[in-house]
Each structure stands twice: as structure tokens, then as C-alpha cells.
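> next comes the sequence, and after it the predicted model I'd like to discuss.
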Amino acid sequence: MNSLESKVVIVTGALGGIGGATARLLADGGAHVVASDIVDTGCGDLVGELSARGPKATFLTADIAREDQARALVEHAVERFGRLDGAFNNAGIPQHGKPLVDLTSDEFSTVLRINALGVFHCLKHQIPAMGDGGSIVNTSSGLGVLAMPDAADYIASKHAVCGLTRAAAVEAAPAGIRVNAVLPGIVGTPMVEAVYGSLDSPELLDGARSLHLLGRLCEPDEVGHAVRWLLSDEASFVTGALIPVEGGVTAGRRLAPS
């Protein structure tokens, strides 16, 4: 039997590029997907597609930066399917694109609130709901272990996700719950498009070529496959890991042509 067959998995940020791609891959693997996002535009189409691919799917609008809504999402999954086996805490927002000294406290707090506090809220309520055994994957970033100019708000939030992942892995291990994070590079998603203006923009493509050893943008499915593996029983001895899915950004820089 497929190790995801009939498992109940929450996916936040499910209407985005990485979240949607991962939700589809999980449904293909036979999982019941509890999809969520801060908006509901297009949720009916997503649920219909997931239900056609897998056993059952549902959607709940939730702002995970609010603890009551993160808790309600977990409760919805348990009420709907009777248990919770896994979660992909993926919801997030991009940086404001300003130097650190130009960021306002509100701008900095907004990014931390969604990207880090939201993950904390999810972990806080998912771990007890899983009982004895489960798997959680958080979305950090290559910038969760590196830095670049004009992204201090995002960098701080994604470093925090790495720390939360390892702290949760330590505390959840006695219950048989694994907690890991994926660290994507520049992925061809609407969020990246919002930062760069177009997935075909010379700035974006040149940045991807120079940063990624593989010399191209990452596709959402490529992150999704890593997440699906971490959520599956095939990764049964992997916890507290920060898995780079960034084409080699954290390994080094490409050599210039000779």
C-alpha cells in the first residue's frame, strides 16, 4: 500500500504555487487533503480537482497568524476525518524589498507574524492532535540559512522557521512525530511573480541562473515531491532536518565560464 494512502494531511497556503502543487501530489498518493488559505478564491476548483485525484478533500479559510484560526483548522481536520496524520505548514508572504534600515516596525512584524508566528500556531495545535505518530513539514527557504540585501524581514522569519522546526522535532519525537523543513530557492510561483513582476523578467531569470548551481528556476512540483517524501513513511527516520530544494544555492556559487 502507498504509505500516504488514506492519511489525513493539512496543507496551508494551498492556493499558492508550492501549496497547490503539493496538495495535488498528496492527493495523487491517496491522502485526504485538508486544504487551507487566507482567501477562498478558487477553493472550489481546487477541492474538486483534489477529490478527483484522491479519496476526499476539504477546504477551510484560515489566517494562521491568528491562533484561534490555526486551532480551528486542526479541529476541522479531526472532525471531518477523525484524525490528523500530517501537515505541510507552507503559508507565507514575501519580503517588502527594502534595506533593513528603511523597514518600519509594522512591515517587519507583518512578515514575522505570518511566516513565523503562523508556523508556531500550527505546530502548537497539530502536534497534540496527532497523538502517537505523524509527520509535519514547514516551508522555510534558502534564506533560512543564508542572507541577501533588502530582505531582512523575510530572512528573519525563515531563520525562525528553521529554529522552530528543530525545536518541535526535539519535543515531538517521544510521540513518534517527525518535524522537518524544506528550503526552496527561487520557485516559479505567483509569490515570486509578485516580487519580480514576471516569471520571465530578465532580473528574475538572471538571478536564478547566478544563484542556483543548476542554472534555472525551481518548479513548484520539485518542492512538492520533497514534501511528499518527508510526509510519507519512506522518510520514517528523518526528523529535525532542513532539506534544501534550491538547486545548490547553499552549497556554493557557480563557476564563471572560462
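Great, that's in hand.

> going forward, measure contacts between C-alpha atoms and count neighbours the same way
Will do.

> okay, which residue is most central for this structure?
N90 (2.5 Å; CA atoms, centre = their mean).

> buried set for the helix or strand in which L164 is found?
Here L164 sits within helix 152-172, counting by DSSP states H and E. Of all the residues in helix 152-172, those buried under the rule 16 or more other CA atoms under 10 Å are 152-166, 168-169, 172.

> equivalent analysis for stretch 144-152, please.
144-145, 150-152.

> now swap in stretch 42-59 and tell me
Result for stretch 42-59 [16+ other CA under 10 Å]: buried residues 43, 46-47, 50-51, 53-59.

> putting a second one here so we can go through both:
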Amino acid sequence: MNMKDQVCIVTGGAGSLGLHSALAMLEQGARVLLVDLHADALDAARAQAAGHGDRVATFAGDVTDPGQARAYVDDALRRWGRLDVLVCNAGINGAIRPIADYPDDVFDAVMAVNVKGTFLACKHALPRMADGGSIVIVSSVMGVTADPGVCAYATSKHALIGLMRVAAKEAAGRGIRVNVVAPGPIANDFQADIERRLGEVLGLDATRMLDEAIPLGRHARVEEIAQTVLFLASPQGSFSTGSVFMADGGMHV
């Protein structure tokens, strides 16, 4: 999975999956720009990647803002002169409420970060990516199925698969591959927050409930999902495009 000197942007780069995906690519020689909203979280992520020296950099910005999306692409090109890989990982989970009670502003926020943020990343990165590059969009098992109470999250994750399929067909002539990774529950803080709130609504242990719903019987380790991202970002995934790669332990089956 040699990625020596390939330039990668990872949105949501200070989060668990974004950072571990970046670390996996850095281990293979890539140069990575971590993009996230909060500068302090980026500082912590940068410290974890400190062993990779000047091959890792950070950009604090709002992925829902067109000007800032253009700016982080500009920043990667200014630093390293090219762009080979885009990992669209920025996302929020929203509320857990029935549709009839779901707050309008929360629905709008989830769609803005998860869908518009990914659209803007592709819009500004694709024209400037090197031919033969790769875009990896992080959806979810909720992109191919659904549960009560997560209308905004599930809608946004379904939408990302549609966006991916359009981008894959538009970019194929330049050899640029576009794919979705659809994780199931991951043992990290993002998922723990969902399960805490879900457990309060259902009055049960949501983590245990989900483990029982996953044929492999457990949550994923974040490093496992990062390896799927690495495969698609690297030359190993050279003939895969337009596809949804499930990494959910069989939960959707």
C-alpha cells in the first residue's frame, strides 16, 4: 500500500476515524492535511502524529463554508504542490427523536455537515486532483439501512452514497476512483455518545443491544475501519470505484 509522497486531505481529521485513517496513510509515506472545525482538537491530533514530521499539517475550518472548503484545498496544494487523495470523514450524528418531534435546526445542521460538507470537498478538490487519485467518503451502515429516531443521520448517510455514485461516473475518465466506506458501530467516543442517548430513549444497554445485532458480535476497532480507508486510498484499490464497502461486522445483512 505504498503511498510515498501522495498528498491527502482528511476532513474530520481530528476525530477518531479521521485521525487513524491519516495515521495509516502516513505510515505508508503519504503527506496528510487534517481538516477540522476546532483548532484545539487539531492540536491534539497533530501531537499524536508528531512522529511524521512535516508530512502532516492541520487546517482549522468549517467544511460547510464554500470559501473555507476552497481554502483547505488551496492549503494542501500550496504546501505540497499536488493532491492525490480526499477522505471525506467530517460528520455529526444529530438528535435521536421520532420524525414528528425532530428539531428542524438539528436536521439542517446534520445535512449541512454530512452532505453539503462532502459535496463542497468534492467540488473544490476534484478539479485539482491528480489523475489516478482517490476519493473515500465515509457513510455508515445507516446509509444502507435505518432505525427509528435517526432520520437526519440516516438520510444524510444515504445521500452520501448517491453523491459518491455521481462523482465516480464523472471522475472515471481521469482514473479517479470514488468509493464509500460504510462502518457499523465503532468503539470510539462518537459512537459512545450515540449509544448513551439511544439507551436513555430505549431504557436499555444500547451497546449490548448493538453487539447482539452484529453477527461478528462486537464493535469495530477504529484501526480496522482505517485499514479499509487505506485500501481504497492506496494503489491497492486501483480497480474499485462507485462501490459501497461495508465494514459493519455483517450488521446490515
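Here it is on my side, so go on. Just so you know, these numbers come straight off a predicted model, no measurement behind them.

> what's the TM-score here?
Here the TM-score for the pair of chains, by TM-score structural alignment, normalised by the length of structure 2, is 0.93; 249 aligned residues with a CA RMSD of 1.8 Å.

> start from the N-terminal end of the stretch 1-150 of structure 1 and give the strands.
Remark: strands assigned in the stretch 1-150 of structure 1 by DSSP state E, counting those that start in this stretch are 8-12, 32-37, 57-61, 86-89, 134-139.

> in TSV: the ones you listed, plus distance to P190 of structure 1.
Formatted as TSV, those follow (distance: least, CA to CA, whole Å):
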stretch	distance to P190 of structure 1
strand 8-12	15
strand 32-37	14
strand 57-61	19
strand 86-89	18
strand 134-139	16
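
> these: which one's closest to G97 of structure 1?
strand 134-139 (19.8 Å; CA to CA).

> mean shift between that closest one and structure 2?
When structure 2 is overlaid, strand 134-139 of structure 1 sits 0.4 Å from its aligned residues on average, using mean CA distance after the TM-score superposition for structure 1.

> that strand packs against which elements?
Applying 3 or more CA pairs under 8 Å, 6 or more residues apart in numbering; DSSP states H and E, one finds that strand 134-139 of structure 1 contacts strand 86-89, helix 152-172, strand 177-184, helix 220-231.

> how about TSV for those, with distance to A21 of structure 1 added?
Shown next, in TSV, are those (distance: least, CA to CA, whole Å):
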stretch	distance to A21 of structure 1
strand 86-89	12
helix 152-172	21
strand 177-184	14
helix 220-231	5
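
> select, out of those, the one closest to G247 of structure 1.
strand 177-184 (8.4 Å).

> how about the closest one: buried residues?
177-184.

> the buried residues of stretch 42-59 of structure 1 in helices, which ones?
Of the buried residues of stretch 42-59 of structure 1, the ones assigned to helices by DSSP state H are 43, 46-47, 50-51, 53.

> which one of these is nearest A241 of structure 1?
Distances from A241 of structure 1 to these, taken by CA to CA, are shortest for L50, at 28.2 Å.

> roughly how far apart are the closest one and G20 of structure 1?
10 Å (CA to CA, to the nearest Å).

> identify the residues contacting V56 of structure 2.
Neighbour list for V56 of structure 2: 26, 31-34, 46, 49-50 [criterion: CA atoms under 8 Å, 6 or more residues apart in numbering].

> one more time with 6 Å
31-33 (CA atoms under 6 Å, 6 or more residues apart in numbering).

> swap in V161 of structure 1?
116, 140.

> and it, how far from N2 of structure 1?
Relative to N2 of structure 1, and taking CA to CA, V161 of structure 1 is found at 29 Å.

> part of a helix, is G215 of structure 1?
No. In this structure, G215 of structure 1 is coil, not part of a helix, as judged by DSSP: H, G, I helix; E, B strand; the rest coil.

> touching, it and R209? I think so.
Yes. Here G215 of structure 1 lies in contact with R209, judged by CA atoms under 6 Å, at a distance of 3.9 Å.

> and for the closest residue to H125 of structure 1 other than its chain neighbours, the neighbour number?
Excluding the flanking residues, the one nearest H125 of structure 1 by CA to CA, 6 or more residues apart in numbering is R71, at 5.8 Å. Applying other CA atoms under 10 Å, we find 19 other residues in the vicinity of R71 of structure 1.
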